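>>> structural data only, the sequence is not supplied:
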């Protein structure tokens, strides 16, 4: 159990700090709109991930109990997805954050909804959770409950990272926007994804 949690914290921590749409959204809100609206955006992001985590946990538990073969096929598909994602990040790392989060000034509620809907309407998060979270479920543990617990831990890590971003918006924002930093984090994360994809493909 301890080994699984430690491995998850290391892998999910790297995923959390890699710049992306969520990071851009929080930095944008903190820079232009202030701390409160940036915090609401972060809460929306966290809630969106939590909903996906609950859906994946329930679906995986039901699939494992009712159709082991379908679960195995899903695992293979998840392994292929992780390897494809990792190769793309290794071979074509970005040189800047994704700036889909750029937007005009808005109310706190609007920032919360941007964070929430940006994740709820992104099926890639569900696919990633399906392929990533089950690898950290220890033998003998209830897969549904443990998977949801890992999703909660990932959300908590994300909120802590967002709090750090908000508290140190300018220095951290400058660092995370550097092309060399974005490329380095993409390559590192890509290597981790390939490793976990191979592990998922070879595991029983």
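Yep, it's here. Remember, it's a predicted structure, so these values are computed and weren't measured experimentally. Numbering: from 1, shown residues only.
>>> hey, let's count contacts and neighbours off CA atoms from now on
OK.
>>> before we move on, what SS does the spatially closest residue to residue 25 that is not a sequence neighbour have?
On the basis of C-alpha to C-alpha, 6 or more residues apart in numbering, the spatially nearest residue to residue 25 that is not a chain neighbour turns out to be residue 101, at 4.8 Å. With DSSP: H, G, I helix; E, B strand; the rest coil as the basis, the three-state label of residue 101 is coil.
>>> put this next to the first one:
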């Protein structure tokens, strides 16, 4: 049991360190809302992972491979949600640019401002948490990941339910540690990027990237 647990921890760590949608969401929220916002988004993602792990333990994730309809419904919903995040980021960026143009007309002195920028989640930590949770739960590939990876590390004769929850706990602990590092590093970048134009570029980049993830999820097959 110990050997299987250590092996899973190593494999999960390699996967968790690979940049992806969830990491982008933590980075983007940390830059636009600071460390607290980034960690709220990370908490949402981790809650989604816990839900997928529990679903795997009781066998619910098998529906994603057994039912094409269930998989496609979740995939389309996830793509729509990511598209909404991307378009919302681009729209806020455009509105903020227009606002800054009115506030600082061309030729006027541009003062450095430390005010809170127009962020990705207007309602703060609660919205950041919901964004992380939604992005994770509406991604069917997250369910497929848990369903396909965890059973490979359950020793023969070990209780499936308890062992699945144990491996899920290991995975989310690794994620929590990783996202803590990511949010801290990104928040330092946020403190240095005080110019509104720098924050707008971050919003533009994240918005376009979210749209790319949405397109990939929409066009992806189960395979």
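Good, I have the coordinates. Worth saying up front: this structure is predicted, and the values here are computed from it rather than measured.
>>> can you pull the contacts of the residue nearest to residue 25 of the first structure?
Contacts here follow C-alpha atoms under 8 Å, 6 or more residues apart in numbering; on that basis residue 101 of the first structure touches 21-22, 24-25, 28.
>>> so how far is residue 90 of the first structure from the residue lying farthest from the centre of the first structure?
Distance to the chain centre peaks in the first structure at residue 66, reaching 27.8 Å (criterion: C-alpha atoms, centre = their mean). Residue 66 of the first structure sits 37 Å away from residue 90 of the first structure, taking C-alpha to C-alpha, to the nearest Å as the criterion.
>>> again, but for residue 13 of the first structure
In this structure, residue 13 of the first structure lies at 18 Å from residue 90 of the first structure, with C-alpha to C-alpha as the measure.
>>> neighbour count: those two, which is higher?
Neighbours around residue 13 of the first structure and residue 90, counted as other C-alpha atoms under 10 Å, are more numerous at residue 90. The numbers are 21 against 15.
>>> so the more buried one is in contact with residue 186, correct?
Yes - look at residue 90 of the first structure against residue 186 with C-alpha atoms under 8 Å: they come within range, at 6.8 Å.
>>> how many neighbours does whatever residue of the second structure lines up with residue 133 of the first structure have?
Taking TM-score structural alignment for the superposition, residue 133 of the first structure sits opposite residue 150 in the second structure. Residue 150 of the second structure has 22 neighbouring residues, counting by other C-alpha under 10 Å.
>>> what do you get for the one 3 residues further on?
Using other C-alpha under 10 Å, residue 153 of the second structure has 19 neighbouring residues.
>>> and the helices in the second structure?
Across the second structure, reading from the start of the chain, the helices by DSSP state H fall at 2-17, 21-57, 62-66, 68-103, 125-137, 140-149, 160-192, 196-219.
>>> residue 119 of the second structure: which of those is closest?
helix 21-57 (5.4 Å; C-alpha to C-alpha).
>>> mean shift of that closest one relative to the first structure?
In the superposition with the first structure, the average deviation recorded for helix 21-57 of the second structure is 0.5 Å (mean C-alpha distance after the TM-score superposition for the first structure).
>>> so for that helix, what gets flagged as buried?
Neighbour-count burial for helix 21-57 of the second structure, with 16 or more other C-alpha atoms under 10 Å as criterion, is recorded at 21-23, 25-57.
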